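Participant: coordinates only, sequence not included:
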């Protein structure tokens, strides 16, 4: 009898709690979202706040010890021409990689959304996702061998008698080098290859939601394919393009492995953070550099919102 009464009491408490949650959905939402938001606030936002605080410290030039007296000296050091050159180089590379990824990804995503069916669609997803299953470092080092002077790219140019063309391209300042594996062009190619799946999938998902009847109606009304693309496909696919560009742009801004393995001695933001924090021990300057991608992405998202890129999301 006592056990039955206890069970009834437990059932009563559970029932009252269920009624409370049914009558007050906001309480249920708070219980569901509270733990992850608390984790996000303490770990992620807390670490970002600590990073920002450290950027207002400085390094004692004689002892190399961090001086925790608040100062803007580190930010002044960040604005030196050499460091501004690192920031400009990284942002330019991220913009070029993002633009090239859009150009390459859009036709692939359009074909998959409009024409791929059944097994072909499964093959599309497998082909896009398969590179993500392999090791990041393996892909980068594979490109190192492919782009080397003795690699398959150089061999291909020599085989068709165009070795002189490759040499002429590599002699161009700013984009060339001793070989493609130690040039800004090689860095660009590897970035595009590694981040391309992150651009294809969002665009494909956006194009899946575009009714085929809209494209057909545009053609029936006399619009050329280019005009249909500008006024029908592109505006409706823009949220997917922006979503993909957030990945490619931000990942390029912060990556330090590809510039370290592929490319010249010119530094990027991620490599500068790695070197200042790990090798030089200048944590305040590394923290200031790490804040730059956050600020750049904030400006990028603000500009995308002003353009209406998130209206259809």
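Facilitator: All right, it came through fine. Keep in mind it's a predicted model, so treat the numbers as computed, not measured. Numbers count the residues shown, from 1 in each chain.

Participant: Every contact and neighbour count from this point should use C-alpha atoms.
Facilitator: Will do.

Participant: Would you map the helices across the stretch 51-200 of the chain?
Facilitator: Assigned by DSSP state H, counting those that start in this stretch, the helices in the stretch 51-200 of the chain fall at 73-78, 81-114, 119-133, 136-147, 152-159, 163-170, 184-208.

Participant: put this beside the first:
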């Protein structure tokens, strides 16, 4: 018994659809390059005009100067502002900021590595969900609320001082706070407190890239290293760390750059000695010296440009 098709044959090419939207859809389907152009034009215009245009205007203003008599901006091209940037007080601000950013990056990597290793090697199922929730949850809360909460924790009458007093370790804290650079009247008004809060706030940005890099490390490599007689330290130095290094560098891009540009944490927790972000805010908002503020903002751009160039050579972008 032979079955015959009862449905009419469907044409290989459908007829053009009517209406404005139908004609537009047909035109975009026939011209994929036009569709790509229309999709990319708005974000590229935003990037080119708003972002790159603002950076160019900022760079241009750094080559202006302030007239010493009128206090107005002299728009003639000069390197005078960069000469002011190299004064001892301004160099001290730059060195202080870069040093803090480097210290925060190293500390974040040290704290984040074991957490990321546990999540990549041992956390499964609901435990991995809890890991991501625990890492991401601090990012969902208010930035200012976290900082002011830490100010209360680190204050002289805060819970940390109370806990150290209960453990009879208050003398150790007082000895640390008596040190000339890192100390102060309390942790909430010291570089140590600023460092602690920086590490806490940016730590998730270090954990996630390292965890992503460690996920790519085959487990049999670690087992083979152990079978060949390597100690845990040798396995870490020769197997885990080289393979996870792109993730470490990728996380350091976030922690280093975010610390370089932040001014809220040093403004709330720390001493009166300025960081780059505070200097930019002060010169542009209070002093009205926009050229010097622009020159200060060029410093993180140059530092991060060099840092990103080094990170790219180390393959860090593969772990982003």
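Facilitator: Alright, I've got the coordinates. Quick caveat, the model's predicted, so the values are computed rather than measured.

Participant: nearest to residue 296 of structure 1, of the helices of the stretch 51-200 of structure 1?
Facilitator: With Cα to Cα, the closest approach to residue 296 of structure 1 among the helices of the stretch 51-200 of structure 1 belongs to helix 81-114: 8.3 Å.

Participant: Read off where that closest one ends up in structure 2.
Facilitator: Against structure 2, the aligned range for helix 81-114 of structure 1 is residues 88-121 (TM-score structural alignment).

Participant: how about stretch 145-165 of structure 2, aligned to which bit of structure 1?
Facilitator: Matched against structure 1 by TM-score structural alignment, stretch 145-165 of structure 2 falls on residues 138-158.

Participant: Need the contact partners of that stretch.
Facilitator: Judged by Cα atoms under 8 Å, 6 or more residues apart in numbering, the contacts made with stretch 138-158 of structure 1 from elsewhere in the structure are 163, 166, 178-182, 186, 190, 194, 258, 261-262.

Participant: Can you select the buried ones from these in PyMOL?
Facilitator: Only the buried entries of these go into this PyMOL selection, using 16 or more other Cα atoms under 10 Å:
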select buried, resi 163+166+179+180+181+182+186+190+194+258+261+262
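
Participant: Between all of the contacts of stretch 138-158 of structure 1, which two are separated the most?
Facilitator: Greatest spatial distance in the contacts of stretch 138-158 of structure 1: 163 and 194, 26.6 Å, computed using Cα to Cα.

Participant: residue in structure 1 matching residue 247 of structure 2?
Facilitator: When structure 1 is aligned by TM-score structural alignment, the residue opposite residue 247 of structure 2 is residue 240.

Participant: Same question for residue 77 of structure 2.
Facilitator: Here residue 77 of structure 2 is matched to residue 70 in structure 1, going by TM-score structural alignment.

Participant: list the contacts for its match?
Facilitator: Applying Cα under 8 Å, 6+ apart, we find residue 70 of structure 1 in contact with 56-57.

Participant: Residue 97 of structure 1 touches residue 191, doesn't it?
Facilitator: Yes. In this structure, residue 97 of structure 1 is within contact of residue 191 by Cα atoms under 8 Å, at 6.6 Å.

Participant: so what sits against both of those two?
Facilitator: Any residue near both residue 97 of structure 1 and residue 191 by Cα under 8 Å, 6+ apart counts here, and that gives residue 252.

Participant: number of nearby residues for residue 153 of structure 2?
Facilitator: Using other Cα atoms under 10 Å, residue 153 of structure 2 is surrounded by 18 other residues.

Participant: Check residue 36 of structure 2 too.
Facilitator: By other Cα under 10 Å, neighbour count at residue 36 of structure 2 equals 11.

Participant: and the gap between it and residue 255 of structure 2?
Facilitator: 35 Å (Cα to Cα, to the nearest Å).

Participant: just residue 299 of structure 2 next, same as before
Facilitator: Residue 299 of structure 2 is 17 Å from residue 255 of structure 2, where distance means Cα to Cα.
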